[in-house]
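Trainee: mind looking at a prediction? Sequence and model below.
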Amino acid sequence: MVEDDEILSDVISRNLHMRQHHVDVAHDGLVALNLLGAKTFDLIIFDLDFPGQAGWDLLRTVLQEPYLHTNVVLKQRWAFPVVVLSVMRVSIQLLTELQLLAYVPKPFAMEALLHFAAQATTRSPDTVR
């Protein structure tokens, strides 16, 4: 999960942990890039508004960086679902361009995120990260 709001990321993490999901949290873009380069994931929950780099720019960077492709991108498609969680409005064009699974506007129902985590878990034998 890439979320700079520590309280919100804690609430989301606790809810996912209670459902047996493992969660790695990045509070900024640099940490997110390091995690994405080092591990594989079943799902990413991504806030668009965080310090250091705009979320859209970070997502585009991930799609363009060759060293991330083995873990994150497969032939210009994400190797796992990406859910954008943000107060920013998201156009259908951006969702299509970045091939995101979903946009969940803040404030949101926790059940929406839990639904996507459950979907990702059934898609892959690994736990959601």
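Mentor: Looks like it arrived, so ask away.
Trainee: could you use CA atoms for every contact and neighbour count after this?
Mentor: Fine.
Trainee: Gln53 falls within a helix, correct?
Mentor: No. Counting by DSSP: H, G, I helix; E, B strand; the rest coil, Gln53 is not part of a helix but coil.
Trainee: and Pro107, what does it touch?
Mentor: Pro107 makes contact with Val87, according to C-alpha atoms under 8 Å, 6 or more residues apart in numbering.
Trainee: helix/strand/coil for it?
Mentor: Using three-state DSSP, the structure places Pro107 in coil.
Trainee: ok, now the one 4 residues further on?
Mentor: Classification of Glu111 by three-state DSSP places it in helix.
Trainee: the structure to be compared is supplied as follows:
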Amino acid sequence: MQTILIIEDEEDIAELVSFNLQRSDFEVELAHDGLRGLAKAKEGLPDLIVLDLMMPGMDGIALFKELRREASTRKIPVIMLTARGQTEDKIQGLELGADDYMTKPFSPKELVLRVKNLLKRSSHTESGAELVCGPFRFIKNSLLFYVDGERCDLTATEFKLMLYLCERKNVAQDRHDLLKDVMGYSGDVHSRTLDTHMKRLRRKLGERMDCLETMRGVGYRVKIDSE
């Protein structure tokens, strides 16, 4: 049974989310302030964290930075919860490496779907297969990624996006397909989320950032010159 840690100071919201996750056969841990949430994350190492941004003790952005500093919690997928009007906090969270976000008020059933989709994206793939695409190398079963032989730390979402594009190298991929097939979104409302992930991914590629191209009016592609 996979464990979800909910860090949310509004107890009624936390309990509602917990109830829906438990109905979907998840084990749930709760924390109602940032400091306690950070301690529970480090102690329990949950499979996924649902993190509110506005909390007493330690806000969600500061907590998230701490999670990413620690080797043991760095790879835990995180869904951030934001209030309406917190656009800058939401974008900051995505740029720091959060995997997803939801804006309050939200549907608990939709959150459960997001949790399932993110866990699926974060799960190791079978067989330990590798893919080499130009300067990029993927080890699928452990979500490891290398650029010119050097390890490059990607979130699970970044890894899946880059892998999807490299498996279809030199061909423009429609942003709707990326949102649907890789990120599990049914509409285009999360286009800015995709763009933020791509911006962060391009930055991580360093000198190879030009391989990740924006195709205006279409989406994105990985361009690999013929060897």
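Mentor: It's in. What you are looking at is a predicted structure, and each value in this text was computed from that prediction instead of being measured.
Trainee: what TM-score do we get after superposing?
Mentor: With the length set by TM-score structural alignment, normalised by the length of structure 1, the two chains reach a TM-score of 0.79; 116 aligned residues with a C-alpha RMSD of 2.0 Å.
Trainee: where's Gly37 of structure 1, which helix or strand?
Mentor: Assigned by DSSP states H and E, Gly37 of structure 1 belongs to helix 29-38.
Trainee: what span of structure 2 lines up against that helix?
Mentor: Under TM-score structural alignment, helix 29-38 of structure 1 corresponds to residues 34-43 of structure 2.
Trainee: now do the strands in structure 2.
Mentor: 3-7, 27-31, 48-52, 78-82, 100-103, 130-133, 136-139, 144-147, 150-151, 173-174, 212-215, 219-222 (DSSP state E).
Trainee: can you say which of those strands is nearest to Ala62 of structure 2?
Mentor: strand 48-52 (11.2 Å; C-alpha to C-alpha).
Trainee: for that closest one, which outside residues touch it?
Mentor: For strand 48-52 of structure 2, contacts defined as C-alpha under 8 Å, 6+ apart pick out 3-9, 60, 76-82, 115, 119.
Trainee: compared with structure 1, how much does it deviate?
Mentor: Compared with structure 1 after the fit, strand 48-52 of structure 2 shows a mean deviation of 0.6 Å (mean C-alpha distance after the TM-score superposition for structure 1).
Trainee: how close does His17 of structure 1 sit to Val23 of structure 1?
Mentor: 7 Å (C-alpha to C-alpha, to the nearest Å).
Trainee: show me which of the two is the more surrounded one.
Mentor: With neighbours defined as other C-alpha atoms under 10 Å, His17 of structure 1 and Val23 compare such that Val23 has more, 19 against 13.
Trainee: touching, the more buried one and Ile12? I think so.
Mentor: No. If you go by C-alpha atoms under 8 Å, Val23 of structure 1 and Ile12 don't touch, sitting 9.2 Å apart.
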